[in-house]
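Novice: build me a model:
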Amino acid sequence: MTRARYSQVSLDDTPYYHCICRCVRRAFLCGQDDYSGQDYEHRRQWVVERLALLVDVFAVDLCAYAVMSNHYHVVLRVDRERAAGWSDKAVAERWMRLFSGPLLVQRWLRGETGEADTLKALESVAQWRERLFDLGWFMKCLNEHIARRANGEDDCKGRFWESRYKCQALLDEAALLSCMAYVDLNPVRAGMASTPEAADYTSVQQRSRALAADSAGDDAFAPRLAYLLDAESVDTDDSGALRGFWLMDYLQLVDATGRAVREGKRGAISGEAADVLTRLGIDQHAWLRHMRLRKQRQPLALGALVRVKAFAAATGRAWIAGQYSASVLGAVVV
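Specialist: A predicted model of the protein is given here:
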């Protein structure tokens, strides 16, 4: 039985989620369609630009993304505490960057309402506050915008996305890192790029350019990325997420994992990445087994086994796919 997406989210267990959405019939509606000869490559930039706006409006951070020719991946962090700390006016102004909002709220913002109308306006604002840390609303604002824009360009109606987005909970840092690396390596695995940093419309390329202080390309329209530290942010970052995990370490990890997966071997991983894996308490061979392409059902949650079981209980399940992956990957030592 199909479950509502909200039943797959438990912010008490984790703020991190991996979301995937595919074009209808998995057609190349965001890339070069060899069958029709149409080139829709520019639509990949639409997704990146929309993400840039949404992470600026919502209390949702973007950890990784990859926009492919017929689907996209995003790894998100939902921050409800940040949304709770916004003033009512800030919430209304954020929401109205995406939607016009009722006239009553517009009048309230201008200070033109009495007590009764103010209370009614604040009811709308309270609802918007909840939506601004709601994963479903974030994805809705992303997918509907792209679908309407693409249908307008094609002068047609109907579905653009194949189905509802798929959602996967990431329950610990090992799960988060493995999923981010998986997302960043998607173009390499698909043969679209020879190296991670050469893959367009990905977070790994954006981070690589930032590390090299290279402002070339479309980085001006790229979304803000979260939770990998550089030398300047190590003293100021207070998120508690991936604390002390350096950007260079992550890029080396992605590169080393990508080489192993691309060659279809579980062999040795580079010394730099091995140090990272050792620090996180992850077995190297288990990591590579976990990163292999899998044709079976996508696990609903990734993380240590005890956390996967707790997430299952929190979302009303006796058992969920993902427990085998959890037992393979093992617990994290930090």
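Novice: from now on I want contacts and neighbour counts done on CA atoms only, so please keep to that.
Specialist: Will do.
Novice: secondary structure element for Ala168?
Specialist: No, residue 168 isn't Ala; it's Gln. strand 166-170 (DSSP states H and E).
Novice: strands along the protein, start to end?
Specialist: With DSSP state E as the criterion, the chain has strands at 16-22, 60-67, 71-78, 166-170, 301-302.
Novice: tell me the contacts of the one residue sitting closest to the centre of the chain?
Specialist: With distances taken as CA atoms, centre = their mean, Val75 lies nearest the centre of the chain, 2.2 Å away. Listed by CA atoms under 8 Å, 6 or more residues apart in numbering, the contact partners of Val75 are Tyr16, Tyr17, His18, Cys19, Leu62, Cys63, Ala64, Tyr65, Cys179, Met180.
Novice: and this one, please, so the two structures can be compared:
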Amino acid sequence: MPRARSTLISLEDTPYYHCCSRVVRHAYLCGYDKYTGKNYDHRRAWVEAQILKLTEVFAIDVAAFAVMSNHLHVVLYVDLETVNSWSDREIVEQWHKLFNGTDLTKKFVNGDVIEECMVATLKHLIATYRSRLSDISWFMRCLNEPIARQANFEDDCTGHFWEGRFKSQALLDEAAVLACMAYVELNPIRAKMAKTPEKSDYTSLQLRVNAALKGKQPSKLLPFIGNEKKYQPKGINFSLQDYLTLVDETGRIIRDDKRGVISANAEKILNRLNIHSDNWIKITSEFGKLFHGPVGTLQELTHYCEHLEKRRRHFAHCCQYLKAS
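Specialist: A predicted model of the protein is given here:
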């Protein structure tokens, strides 16, 4: 039985969450459908564009994404510090980038005088918008609904395009975040849709590789900020070059389906994460099969369950894959 989203999200434990949406009946509604002979690959571009658009609206950053033929993955970072720093006017302006708002919020943004009797209503609306702009469910809703409408209009039909609920899982520590990111970004490699990261269309990895070739990082993705944790801006606390090397070498091993060697530079990350290379390959190859709930060490999982008042530590057996041996 599906659980309420509130029982899966604990920002006290982690701001990182892996979300996945699938189209109905696992049909190839975003790729080439060999049964109908139609190619819907252009819809993957719709999804990628919408993901990047939402990063400019929500106080939620995208760490990784992959748009496949019949499903999509995103790794999200909920930025409570940013949403709480936005002024009331900024909150409304951000919301109006996606929605029309109300006559009252339009008056507020335009600088018109707000009647005293309407101040309480306005404050309630602003509080609601502030909450939604850092809400994963609203992010996924604003991602999936426009795509469904576009696809149904193109097909001249009605009905569901995506499955009813998206799946989400908490990523409780650095190892879980990096392993999930690599798993998501290597999806086209595993599916044999691409041979190399730079050929992996509609993925965050392709954007990172193309930007790195110019000595930059994609402006709409959560950046890598190096290995120093203190006094750093928001971002992923690893070297971008080490991560790209690790993912590239992991992809080669997965693609060739044979044992490979992780280089010394890439091994730096695994040593810091305290994960053996064999476990790393297994996790990044089978993440979706191994983990069906929150991902992290046993200690992190225990804290997560306590904060959500869960009596049992479901999926505790999966913690073994995040050990050094």
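Novice: and the angle from the strand holding Gln168 of the first structure to strand 71-78?
Specialist: Our comparison of strand 166-170 of the first structure with strand 71-78, counting by axes from the mean of the first three to the mean of the last three CA atoms, to 10 degrees, yields an angle of 40 degrees.
Novice: and the strands of the first structure as JSON lines, adding distance to Gln38 of the first structure?
Specialist: What follows is the strands of the first structure, written out as JSON lines (distance: least, CA to CA, whole Å):
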{"stretch": "strand 16-22", "distance to Gln38 of the first structure": "18"}
{"stretch": "strand 60-67", "distance to Gln38 of the first structure": "18"}
{"stretch": "strand 71-78", "distance to Gln38 of the first structure": "17"}
{"stretch": "strand 166-170", "distance to Gln38 of the first structure": "27"}
{"stretch": "strand 301-302", "distance to Gln38 of the first structure": "37"}
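Novice: please identify the deepest-packed of the ones you listed.
Specialist: strand 301-302 (a mean of 29; mean count of other CA atoms under 10 Å).
Novice: so it aligns onto which residues of the second structure?
Specialist: Aligned using TM-score structural alignment, strand 301-302 of the first structure spans residues 294-295 in the second structure.
Novice: return the set of buried residues in stretch 112-126 of the first structure.
Specialist: Thr113, Thr118, Ala121, Leu122, Val125 (16 or more other CA atoms under 10 Å).
Novice: turn those residues into a markdown table, including distance to Ala27 of the first structure.
Specialist: As requested, those are arranged in a markdown table below (distance: CA to CA, whole Å):
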| residue | distance to Ala27 of the first structure |
| --- | --- |
| Thr113 | 50 |
| Thr118 | 48 |
| Ala121 | 43 |
| Leu122 | 44 |
| Val125 | 39 |
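Novice: in helices only, show me those.
Specialist: Judged by DSSP state H, these include Thr118, Ala121, Leu122, Val125 as members of helices.
Novice: state the distance from the first one to Gly111 of the first structure.
Specialist: Put plainly, it is Thr118 of the first structure. Distance, Thr118 of the first structure to Gly111 of the first structure, by CA to CA, to the nearest Å: 9 Å.
Novice: follow-up on the earlier one: from Tyr201 of the first structure, how far off is the residue nearest to the centre of the first structure?
Specialist: 14 Å.
Novice: count of residues packed around whatever residue of the first structure lines up with Asn274 of the second structure?
Specialist: Aligning on TM-score structural alignment places Asn274 of the second structure opposite Gly281 in the first structure. Residues near Gly281 of the first structure, counting by other CA atoms under 10 Å, number 16.
Novice: which parts of the first structure are helices?
Specialist: Going by DSSP H, the first structure shows helices at 42-57, 80-85, 88-95, 103-109, 115-131, 135-154, 173-184, 186-189, 203-211, 247-262, 271-280, 284-291, 305-314, 323-329.
Novice: figure out which of the strands of the first structure is closest to Phe245 of the first structure.
Specialist: Of all the strands of the first structure, it is strand 60-67 that lies closest to Phe245 of the first structure, at 13.1 Å by CA to CA.
Novice: superposed on the second structure, what's the mean shift for the closest one?
Specialist: Compared with the second structure after fitting, strand 60-67 of the first structure has a mean deviation of 0.3 Å; criterion: mean CA distance after the TM-score superposition for the first structure.
Novice: look up how far Phe58 of the second structure lies from Asp79 of the second structure.
Specialist: Where Phe58 of the second structure is concerned, Asp79 of the second structure sits at a distance of 9 Å (CA to CA).
Novice: what residues are shared contacts of these two?
Specialist: Ser134.
Novice: and stretch 215-225 of the second structure, what's buried?
Specialist: Within stretch 215-225 of the second structure, the residues scored as buried using 16+ other CA under 10 Å are Gln217, Lys220, Leu221, Leu222, Pro223, Phe224, Ile225.
Novice: what's the burial count for Lys34 of the second structure?
Specialist: Neighbours of Lys34 of the second structure under the rule other CA under 10 Å: 9.
Novice: for it, what is the corresponding residue in the first structure?
Specialist: Match for Lys34 of the second structure (TM-score structural alignment): Asp34.
Novice: about what we covered before: which of the ones in helices among the buried residues of stretch 112-126 of the first structure sit farthest apart?
Specialist: Thr118 and Val125 (10.4 Å).
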